[in-house]
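Asker: just a sequence and a predicted model for now, questions to come.
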Amino acid sequence: MLKFNRILIGCLLVLPMWAMAQSAPPLTVVVVIDQLPLYLLDNNYDLFGDGGFKKLERDGVLYTECRYSHAVTETGPGHATISTGCKPVHHGIVANGWVDSTGKDIYCVGCPSVKLLTSTGIVDTVAAGCPDNLERDGLSDAWRATFGPDAKIFSMSVKDRAAITMGGRSANFSLWINWTNGHFQSSDFYGDRLPAWCATYNRNASAYFDKTWQLMRDPQTYARADGDTLWYEGGEKIGFGNSFPKSLRGNAADPDKKYIRNLLTSPLGNDYLYGLATTCLDSEQLGRDSIPDLLWVSFSCNDMCGHTFGPQSQEILDMMLRTDSLIADLLTRLETTLGRDNFWLALTADHGVCPACESSLVPRGMGGRFDFAAMEAALNDTLARKFTEGVVPEGGFFSSFGMTTISLHRRNLRDAGLDLGTVATATVDWLARQSGVAQAVVTMKAEDVAVIADDKLRAAIQNSYYPDRFGDLYLHPQPFWQTNEVAATHGSIHEYDVHVPLYLYGQPFGKSRNTAASDPMDLATSLGAAAGVRWESPRDGRARWNAP
């Protein structure tokens, strides 16, 4: 009887929260632009229309001093930080992938136990993704706990790691793209059948095959960008070309994965994802009843384009102009269908990007490119001479090597009878002498991180350090140094990688250009506070509603 009374009291405490008038509006939309440093907004602000980014700032609040505080500025940790309101040290997604202590490669949303879910059903032979590696509840989970089973929660992106970390464990569905056929898919973690509207929408995958990416404005608009064809751009490598116009079909006779790659490296890929989002809005009738719904959309094509051509390119400038138009269309659609007071919208980025070191955005004489393959080979030889009589162990001394985290090949080192700490120290000593390396530090244990002399670097790594996931070493590059594998990339703690916009648009958040120091993890915390959600544990982010 006592147990029954406790259950009854619990129900009386919980059920009214679903039945009473909510503080959240019928719909909340979170937009993430993959690879959007604040400098790209500032540099091109005068070219935007009145209904997109300018409207978000004019009728909402823009936090101009929003910076990530963690050490690995990649897609996985960025989206997890946005969606949970926590740092990687707490949510556990320290990078897109990592090597655990057994030497196993772990993908941040990889789940061998779940299966791929496509338009035709479950594919038993193909593993897919789920949020098992996410160690904190996210806004989606708190939303579900607060507003109940009838709240509709969807997340979608080109990338699985974006969609899954945003949707958490409680989304009705998290949807991402199949890079071979362009269909949106999921996993059986979320259900055994895709929503009918998603399966139907997948018929549009080849709709852009005969399309051409043309500049949307007159040529003079793009004079501020670098030239149309730059030697370090990567369009030729993927069969997309480095100059305009660009045919999405390339040299393919039929839609294939090369066409899909071209589509997703262009703003037309964002249009394709946006079409799925609007189909979801209409088919699920999001925001059309008294129970608050939540929609997450991450536009990843900006990142694909940025890596391929660089942030100083005409391609990225055109991508920015089209993204602005897309945001304007979304705001107009929401205001028309729901009304201005019946939705909130938040927008931020998962990371910024380092400009191509050869571009006009980099001060003369600064920057350079790492050849990590050559560096690893040279370092293997150096360590072999020092520790293994000149013979490099099969598989080398490292299981992962690059910017920013590096993992030792622990099994090889143990088999050779080597002390991991001694090899780690020798490695950072060698790295510190290489061109482009600002600092190299040992991060094998929390105690190693605690004694890093540089305050900023130590704090960033402490904010990211999760045992058995963070690398054994951390390479901090000099400004504007990056890999030679793509035109531009990200990952560091430099300003261009961590400084991103944060927009909050809705009645509780006010209207201003706010210069208070902030962090993208404030997004989930702010929306959660304004909506009155119940979190399982404290958040790292600060609630920014009706607050300075």
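Answerer: Thanks, I have it. Residues are numbered from 1 along each chain as shown.

Asker: going forward, measure contacts and count neighbours with C-alpha atoms only.
Answerer: OK.

Asker: which one is the residue most central in space within the chain nearest to, not counting chain neighbours?
Answerer: Closest to where the C-alpha atoms of the chain average out (CA atoms, centre = their mean) is Thr75, at 2.9 Å. With CA to CA, 6 or more residues apart in numbering as the criterion, Thr75 has its nearest non-adjacent residue at 5.8 Å, and that residue is Asp350.

Asker: what's the burial count for the one you found?
Answerer: Neighbour count of Asp350, defined by other CA atoms under 10 Å: 31.

Asker: before we move on, back to that, doesn't Ala162 make contact with the residue nearest to the centre of the chain?
Answerer: Yes: between Thr75 and Ala162 there is a contact at 6.9 Å, judged by CA atoms under 8 Å.

Asker: stretch 380-396: which residues count as buried?
Answerer: Asn380, Asp381, Thr382, Leu383, Ala384, Phe387, Thr388, Val392, Pro393, Gly396 (16 or more other CA atoms under 10 Å).

Asker: before we move on, back to that, list the contacts of the residue nearest to the centre of the chain.
Answerer: With contact taken as CA atoms under 8 Å, 6 or more residues apart in numbering, Thr75 is in contact with Asp34, Ala95, Asn96, Arg161, Ala162, Asp350, His351.

Asker: out of those residues, grab the one that's most surrounded.
Answerer: His351 (33 neighbours).

Asker: take a look at this one as well, against the first:
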Amino acid sequence: MKGVWKAAVLFALPTLMAASSAWAQPPRPRLVVAIVVDQLSADLFEQYRDSFSAGLKRLSSQGVVFASGYQAHAATETCPGASTILTGMHPAHNGIIANSWIDDHARRADKMVYCAEDPDAPVAGDRGYRVSARNLLAKTLGDRLKAVDPASRVVAVAGKDRLAVLLGGQATDQLWFWSGTRFRTAADDGDPPSAVARANARARAAIAAPAPRTIPDSCRDHVDPQPLFPDAAMASSTPRPGDVRGFRASGMLDELTAGLAIDLAQEMKLGRGAATDILAIGLAATDYIGHATGAGSADMCVQMATLDRVIGELTDRLERMGTPFVLMLTADHGAPDAPERSRSHGNMAARRIGMQRVTRAINETIRAKLGVEAGARFISTDNASDIYLDPSATASRPVVAKIAKDALLALPEVEAVLTRDELVRAPKPTLPASQWSIADRAWASFYPTRSGDLVVLFKPYVTPMESPLPGSVAMHGSPWDYDRRIPILFWWPGAAPANPATEIQAVDIMPTLAAMVGLPLPAGATDGTCVALAQSGTWPCDPAR
């Protein structure tokens, strides 16, 4: 009998050890890896979750998964979304209210300000600008780590400059982004590191001689029965040699971005010093593909398989580095499908509206009501939500604002119009983000010196684009949950699989990571709070740990 018990214990020992290690608190990370997949909505993640077989399967089956987190704000674009993740601040407090905005007080003729530019630098032709984090008014996790210990290093690599800038912050040691033809940095002077030179050589080769594209059988059901967008790049077509737009709307961009990030991490020996290091990675191809062909396209199906593979290769290489790390993966925003495909599937609410036509018509309405000459401009906009009153208009601003608001509310596509005064007076929401009113969502995106005089919120599935264009058939940016809901995943070697019921926001990510690496945050430093990642208990949020 003793031999039987001994055999039973030995047989069960691996399972008992695995369970014990799964519940053990992991070592303090020396490296934080933050991955942001541009336009990876919670809907998209859930739709393809069962088909993942590589990296995303590992993260979603072995990590801590919040399948439906929130970018709580209304302006669900890349800049606002990216700005929340490693600052822990809503756009209302970090200043990044949109991808771009109008600043009539800018000290230059061009009053449009891009989120990732130096607003004081002169703008060159064709919107040439100086890449900078100056518009970000909050500190990132990397900024805070370096303030405590300058030995901490921050590396940000992304398929868009705005992703790299807003994840890295003010004090990046290495900042690299895809510029349209190559990976470059903000200053772009001197010889790049060898990892960048290799990535650019691979990019040049891929653009000059694109690899053939095919649609696997698993994605055949996503092929439109008839072409909805004949001019859009399709997964079944191989980009022409030299087609940089076709290259960026392919998984190859993500592959090179992730490869460059981990190459730099290895060359710089991130995570092997005494201080905690940050590696921020922005994967942009999902967004380029979503805009080009829509979330329901065969291209997106192919991209989800590619993304899964890219994350798998990245996690494998991270483990081989042999340093304690934590990986967080999330998104800057979601997106609906193209209106035409949505309608073909029965969503009759899906439709388009052209913002240029809207602003033109409202200016005409204001002129008619005020009895002023044709050609006078009273309102303008640089994005779908923010309406700015022209400072040169001689009419009373409250009168103009009232006429414009009434005209906007008369449009059947408009859900709500909020004035600057209403948003300035609005209190900070206290409910979970899933219960926020539409005004709460607009509050989280509103920064008084940058936002519009009026904030327009369209009804669900209204796309503020007159007609589909080559490379742009679908859009995001609404206050609705298909744009707000995002996956948020935490993973490290030996993590205990968990799917907590806790509601989480993007602003909760930074304080959670800060707790994991032992970085104390001052009171009021973030809009978010640390979220427990253990199946039970408060780890890593217990300050007495």
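Answerer: Alright, I've got the coordinates. Owing to the predicted nature of the structure, the values given are computational and were not obtained by experimental measurement.

Asker: returning to that earlier point: distance to Gly148 of the first structure and secondary structure for the contacts of Thr75 of the first structure - can I get that in CSV?
Answerer: What follows is the contacts of Thr75 of the first structure, written out as CSV (distance: CA to CA, whole Å; DSSP: H, G, I helix; E, B strand; the rest coil):
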residue, distance to Gly148 of the first structure, secondary structure
Asp34, 30, coil
Ala95, 32, coil
Asn96, 31, coil
Arg161, 25, helix
Ala162, 24, helix
Asp350, 28, coil
His351, 32, coil
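
Asker: of these, which is the nearest to Asp218 of the first structure?
Answerer: Nearest to Asp218 of the first structure among the contacts of Thr75 of the first structure, counting by CA to CA, is Asp34 at 26.1 Å.

Asker: so what corresponds to that closest one in the second structure?
Answerer: Aligned counterpart of Asp34 of the first structure in the second structure: Asp38 (TM-score structural alignment).

Asker: that match against Asp332, yeah?
Answerer: Yes: with contact defined as CA under 8 Å, Asp38 of the second structure reaches Asp332; the gap is 5.7 Å.

Asker: so which strand or helix has the aligned residue in the second structure for Lys386 of the first structure?
Answerer: In the second structure, the residue matched to Lys386 of the first structure (TM-score structural alignment) is Lys369. For Lys369 of the second structure, the host element (DSSP states H and E) is helix 355-370.

Asker: and what of Asp42 of the first structure?
Answerer: Assigning secondary structure by DSSP H and E places Asp42 of the first structure in helix 38-44.

Asker: which stretch of the second structure lines up against the helix or strand following that helix?
Answerer: Helices and strands here follow DSSP H and E; after helix 38-44 of the first structure, the next one along the chain is helix 53-59. Aligned by TM-score structural alignment, helix 53-59 of the first structure falls on residues 56-62 of the second structure.

Asker: what about the matching stretch, how far off from the first structure?
Answerer: Its aligned residues in the first structure lie a mean 1.6 Å from stretch 56-62 of the second structure after superposition (mean CA distance after the TM-score superposition for the first structure).

Asker: those helices in the stretch 201-350 of the second structure, which residues are they?
Answerer: Secondary structure of the stretch 201-350 of the second structure (DSSP state H, counting those that start in this stretch): helices at 244-248, 251-267, 285-293, 298-321, 339-344.

Asker: where does the third one end up in the first structure?
Answerer: The counterpart of helix 285-293 of the second structure in the first structure, using TM-score structural alignment, spans residues 301-309.
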